[in-house]
Structures are given as C-alpha cells and as structure tokens.
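# no sequence on this one, just coordinates:
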C-alpha cells in the first residue's frame, strides 16, 4: 500500500481489499464509481483517490447532487451567464470550471435528473460543455469520482438512469463494505472516535470497557461508520469519569426495532395497508387513493391479507388477530 495514502483504520480483509483498489486506480485518469450504503465512508475514499493521484496539488471539489434542487443543479455544475434565468444577475462559474486540472467528487450521482444526464455524459466523454444561457463551448480537464448509495444498474433497468452514463461512470467501480461486514475494524474505530471526541470536549477517557466494545462489535450499525461516530460522540458527552459510559441500551432498542420490522414482502404490504387504513380511520376509499390503487383492489388485498380493523376509541384502530383469509372484513367504507 502506498505510503501517501491518508491514514485509515483497517483491520478487516474486506476494507484492505478496498484500499488495494484505491492504490491501483488512483494514479490513473479514469473515472471511479464508489458504491456503498450511507455512512460507509465514500467521501473519505474519494479524498484518498485524489491524494494518491497526479492531481493531488490541484483542487478536489465536492458536490452532493441530492442536496441541490434539480432546477439549480445544471447551473451548479456548469455555471451560467448573466440573464440565463430569473435571478441570474451575473455570470457564474460552475464546479467543472473550478475543478479544472483537479478532481470533482459527485456524491449521490443517482439523484442527477434524467434530462441533465446527457450533458454530464458529454463532459465525461469530450471534456467540454456550455454554461447555462451560452452557446460557447468551455473546455475542461477534470477527473470525476462519483458515489452513490443507490443501485444504478437497477435504475438503468427501470429507465430512471441512462445506460451509457452508467457504463461511463463505472469504468472502475469500488464497492465499500458495510460496517457489519468489517466487524474487526470496530474496536479500532471506537478508540479513534473516543480519542477524537474526548480531545474536542477536553475530557480524559483512558478506559473503554470490554463489554461496551463487544456490544458495539455485535451491533449491525445500519448507519455504518457515521452512526458509530455519532454514537461515540453521545457516549463521550455522557461520560463523567475516566471510563467510557456508552449508552448500550440504545443499541438494544435499535435491535428490538429491527427485529420487529416486517421480514417478508407480504408482511411489509400488510403493515403498510394497516398504517394507511389507520390514518383514514378505516375508510376504504381515501385509503385506496393514498395507496394509488382502485378501491376494489384494496378491498381484495385487505381480504387476502386477513385484515380486520375494529374501532376502539378516538379514531384509533385495533387489528384482531383470530381471523382467516376468508374471514369477515370490518371497516368503514
């Protein structure tokens, strides 16, 4: 592994493999697509790719495509001329021009609107574009590192993401493992975050109890490293002595909640229909409208799923469980 690689906590084979891929692709000029769940560290990996590249002395600019309203995203990426639209009082340079000779990190690339994707594809292929409201071509030399927590291949199949753009972005895909697949890294990550937050809060924490380490290592962390980091921040705030006082009951409640969630498609459908019927006080017609299905379709779904809702008090609804699929259906239509 290159000595230039920014320090990262890595004990697991899964994450060591990621760093090997970073080391291979960083010195090239190729586009990289980083895929992974929310909170797995996609921005950190993008920064490592830039720091290991020949462009490391040039800027690394970042843009979260999901954080910009779709109507403003084109201007944010490519810039605009004065008068290009209402409120465009002066010329604006976009991210591509600003990142010339450097790297542009496009986070949440799956949220780029379909009508803007051809213009992005052109920049990737031709390294040129026009500002909004201009017909003058602007040349740029920018390396793209993109990231997403969405399944772009599925979006391509559904027609919500262009296939040619997907293939151009995924020249070198890197899949980041979720934290539950790199549990060996949890103790070191915990120690790192404890030291960091203790220093920020001017606290002296010398001990992390082993039961706390074990509990954090067992937890699934659906929010991944970001969730772990936030959990440690709360733990440091709660700690009054020299031993970390981690609120482990939070982890148990979260695990109970996950265990109680529907595990099959039928259970999820049943739970969703019950929730909507509860919101409409059992009235079938408005519930069907919310669900976007005909009233008759909802009636047969309710019957097939064996749902019986009985009014109790103040518009609340109780599901009675001793019913068969062909049993009576009780609701207000």
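Structure received. Predicted model, so just to flag it, every value in this text is computed and none were measured. Numbering: from 1, shown residues only.
# could you use CA atoms for every contact and neighbour count after this?
Fine.
# wait, what's in contact with residue 11?
Residue 11 makes contact with 184, 185 under the criterion C-alpha atoms under 8 Å, 6 or more residues apart in numbering.
# please repeat the previous calculation with a cut-off of 10 Å.
Contact criterion C-alpha atoms under 10 Å, 6 or more residues apart in numbering gives 182, 183, 184, 185, 186, 187, 188, 189 as the residues in contact with residue 11.
# tabulate these (JSON lines), appending secondary structure, neighbour count and distance to residue 80.
Compiled in JSON lines, those are given as follows (DSSP: H, G, I helix; E, B strand; the rest coil; neighbours: other C-alpha atoms under 10 Å; distance: C-alpha to C-alpha, whole Å):
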{"residue": "182", "secondary structure": "coil", "neighbour count": "17", "distance to residue 80": "44"}
{"residue": "183", "secondary structure": "helix", "neighbour count": "18", "distance to residue 80": "47"}
{"residue": "184", "secondary structure": "helix", "neighbour count": "16", "distance to residue 80": "48"}
{"residue": "185", "secondary structure": "helix", "neighbour count": "18", "distance to residue 80": "45"}
{"residue": "186", "secondary structure": "helix", "neighbour count": "24", "distance to residue 80": "46"}
{"residue": "187", "secondary structure": "helix", "neighbour count": "18", "distance to residue 80": "48"}
{"residue": "188", "secondary structure": "helix", "neighbour count": "14", "distance to residue 80": "46"}
{"residue": "189", "secondary structure": "helix", "neighbour count": "20", "distance to residue 80": "43"}
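# here comes the other one, which I'd like you to weigh against the first:
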C-alpha cells in the first residue's frame, strides 16, 4: 500500500463515527480510530498494545466473540446486538461487524472490528416503552392504557381504591404504582395478604399488641398499620377476611385510628388504604358474606385488571421486560425469544396470568445463559400442551391461531359489536374487518350495537 493510499484510508477511518480497531494474532490492539475513542472514552494511546478484552469488556468477550470466530473460520461475522463497557463503567449497546485483516500480499495479519453505538436508539426505545409503562406495569393493550391514563389522578387523591383481578394479573404492582405516583411516595408501602393469616394473627399483625395481651407477648409490638403511618397499605385478598374482622377494619378506616390488642387507648394513624381481591365482592355482599358498609367504604375508586389472555398483544413487551430484568439480576446475556418460542407463548392461555408468564421466562433462564430462548428452554409441559393444541387445530400457524383466539375473545366480550371490539383492541374498525375476513373468523348473525340495554 503506497503512502497516499495509506493516508487516505487513515483519513476516512478517522472521519467516521463508527468505532474501528484492529488486532494482531495475539489479540493485541494495533490501531484504534477516533470513533472508537469517542464511544469507549479510552484514548488511542491507552488502547494500543493492550488485549482487546481489557479495553472493551464486552459481553461477547467470554463466549461469543465475533472477532475470534472470524480469525478461526476465516470469514466475516455480524452481531446484531452486544454491549461494551466504557471508561465510566457504563454499558453501551452496540452492533459489531468483523473481518480478516490482510497485508498487501494477502497474508492474514490479524482482524478488524467495526462497532456502532446504539445508545440513542436505546433511549428512543425506552421512551417509546415508557408510553406503555406505569411503575413496573407494562402494557400496550387499550384496557390497560385506559387505566394508565387515569392513574396519576387517582394517585394524587387519598381516596380508598379497590383493585379487582384474577390471581397473577398484577394487583400488587398496580397498588405500588399508585403509591409511587402519590404524595406519600417517600413514606412506607406495606402489602398484607389477608388470606394468609387467621383472624387473631391478622389482628395482631395489623393492629399490634401490648405486653401481656396474650401468652408470650413480653413487650409491645406496633402493628403494620402504625408502621406504615403517612404511607400506603395494601390489603390484598380482602375478600377472604371474616365478618368479625371486617367490622374492626371498617372502624379503623372510619376513625383513622387503631386499638392494639391489650390496649385501652387508640393510636391515631394517617394511612391510605388500597384493597385488592380476586373475588366478586358485590356478589358476596348480596350473599351476606361480605359487609355492605365495608364494601362501600373501600369501593370509592375501582380498577379492574384484565386477564393476560385478554391482552395477548402485551406478551412480547412483557417478555422483553422480564428478560432485561433477569439479565441484570443474573448477569446473563439472553437476547430474546426465537420465533418458534414466541409462537408457543402466544398460543398459550395463561390461567396463571402474568405471574405464569414470568415463571416461564425464569424457567428458561435456568437452561439458557446466552443467545436466544428456544422451545428447548421452555417448560416441557407447556410445549407439549401447545403442540397438542396446534396439532388439533385446523390452522398450521400458531401465531395465526393466537390472533384468532384474541379477536374471538374480544368479540364475545363485546357481544360481537365490531366497533367496540376494534376500540378495545386499539385498532381501526376497518383493520378489524380485514383481519376477520383474512383469518376466516365466522361471526353469528347478531350485532352488539342492537343489543337491548
């Protein structure tokens, strides 16, 4: 290579924003352009002569080094996603391209790697996801986004909230989101499972007790309600409490005061109560199982969380969230789901709702430490069940079958009112009509718009 060509090449390399560096056969850095300096925060002087893994500290360095594959197999590689650690110990998301480095005679003298900083793309993605997120709750389903829209107003109020939903739909996460958005966010948030304790233990746990109140009560113990003073208390599964306990709880809510067991004087408290249940309290009131006055007291604002099978469009979003969280906790580098694994998850009904989905991903993490989660990493019971359903189905395409299932569920929910169904699904009605036609969904000869109220 003549001097002019070499100088031109160096000028080009210095002018581009991508990072470019070269290594010799001992993996020591020979060149390091300005883009590499800017992305890593490490100067050319510091980098040259060092082993590349000491400079970049990428998640690929241990097992999936694209540059190593290039040197071993003699061909270029492209990595769709990885990250490096810059001089401030910050993770920088990047894409990487590697190729062989040859001299004028075609002899291999090392390798060259080009990497691009995707920090801005990641920030934009987070902002986009942020429009679907409230606290630790994530959703793009219309039913959930309607709740997200009013949640800030609910949070600023001190009114009692009743959260209704099946087990695993995220009732505690919703309560925590309300607390975190409220003026009480710096005070304690206490969650109490009312179904886990018998009445006597539940009373002592919530209200506390004085020394001598019962055997082994050797000293005063404040209750959870007192310890949560100025904060928020979640009474989970409130529908499982007894009528006698409901009377005492009603008194606490009305007086904002507790009477510890064995005490003669009430203690004033200032707390916000959020109640949650997976039962139909209105029906329980009609059956005289739940006190009507307590129901009216806690049912000032009511939020109903949908089942996961009613918001199937959230599964990819939730999976990404769980994978990111588990990668951080376990120090793994799982990139996401394979297409087949996603199809299996989309075809499942989730009787355990979001909690079941989270457990499935956690199971996959036990078997998968890097790359993509495949069907082999999913619980065998899940894959066996879904594959049996697919084999029994007339559809050969799991994603199509899942889409049919979701649309049918929303149509049934809305008494086959197409406009209401499109609104709940967050799509235009013409889009829904095209999907119904394309998927071959048969509709009954009724229209929910003409249903008599």
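Perfect, I can see it now. Everything numeric in this text was worked out from a predicted model, so none of it was measured.
# drop the TM-score for these two in here.
Aligned and superposed, the two chains score 0.72 in TM-score terms (TM-score structural alignment, normalised by the length of the first structure); 258 aligned residues with a C-alpha RMSD of 2.4 Å.
# a markdown table for the contacts of residue 11 of the first structure, including distance to residue 1 of the first structure?
What follows is those, written out as a markdown table (distance: C-alpha to C-alpha, whole Å):
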| residue | distance to residue 1 of the first structure |
| --- | --- |
| 182 | 19 |
| 183 | 22 |
| 184 | 19 |
| 185 | 18 |
| 186 | 21 |
| 187 | 22 |
| 188 | 19 |
| 189 | 20 |
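# now the strands: where do they sit in the stretch 1-150 of the second structure?
In order along the chain, the stretch 1-150 of the second structure carries the following strands (DSSP state E, counting those that start in this stretch): 19-23, 29-32, 77-85, 91-102, 108-117, 133-134, 137-138.
# which of those sits most buried?
Per-stretch averages of neighbours, counted by mean count of other C-alpha atoms under 10 Å, single out strand 19-23 among those, with a mean of 23.
# could you say what helices and strands that strand packs with?
Using 3 or more C-alpha pairs under 10 Å, 6 or more residues apart in numbering; DSSP states H and E as the contact criterion, the neighbours of strand 19-23 of the second structure among helices and strands are helix 3-15, strand 29-32, helix 34-40, helix 52-56, strand 91-102, strand 108-117.
# apply 6 Å and report the result again.
In terms of contact count using 3 or more C-alpha pairs under 6 Å, 6 or more residues apart in numbering; DSSP states H and E, strand 19-23 of the second structure is assigned the packing partners strand 29-32, helix 34-40, strand 108-117.
# now the ones you listed in TSV, with distance to residue 203 of the second structure?
Conversion of these to TSV gives the following (distance: least, C-alpha to C-alpha, whole Å):
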stretch	distance to residue 203 of the second structure
strand 29-32	67
helix 34-40	57
strand 108-117	56
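# so which of those is nearest residue 19 of the second structure?
Residue 19 of the second structure lies closest, by C-alpha to C-alpha, to one member of those: helix 34-40, at 3.8 Å.
# distance of residue 324 of the second structure relative to residue 114 of the second structure?
Relative to residue 114 of the second structure, residue 324 of the second structure is positioned 25 Å away (criterion: C-alpha to C-alpha, to the nearest Å).
# what of residue 140 of the second structure?
Remark: distance between residue 140 of the second structure and residue 114 of the second structure (C-alpha to C-alpha) = 36 Å.
# again, but for residue 156 of the second structure
Shown here: residue 156 of the second structure relative to residue 114 of the second structure, a distance of 50 Å by C-alpha to C-alpha.
# and if you look at residue 276 of the second structure?
Remark: distance between residue 276 of the second structure and residue 114 of the second structure (C-alpha to C-alpha) = 53 Å.
# now swap in residue 199 of the second structure and tell me
Counting by C-alpha to C-alpha, the gap from residue 199 of the second structure to residue 114 of the second structure is 65 Å.
# for residue 67 of the second structure, same thing?
Taking C-alpha to C-alpha as the criterion, residue 67 of the second structure is separated from residue 114 of the second structure by 10 Å.
# same check on residue 265 of the second structure?
Computed with C-alpha to C-alpha, the distance linking residue 265 of the second structure and residue 114 of the second structure is 73 Å.
# counterpart of residue 251 of the second structure in the first structure?
In the superposition onto the first structure, residue 251 of the second structure corresponds to residue 122 when matched by TM-score structural alignment.
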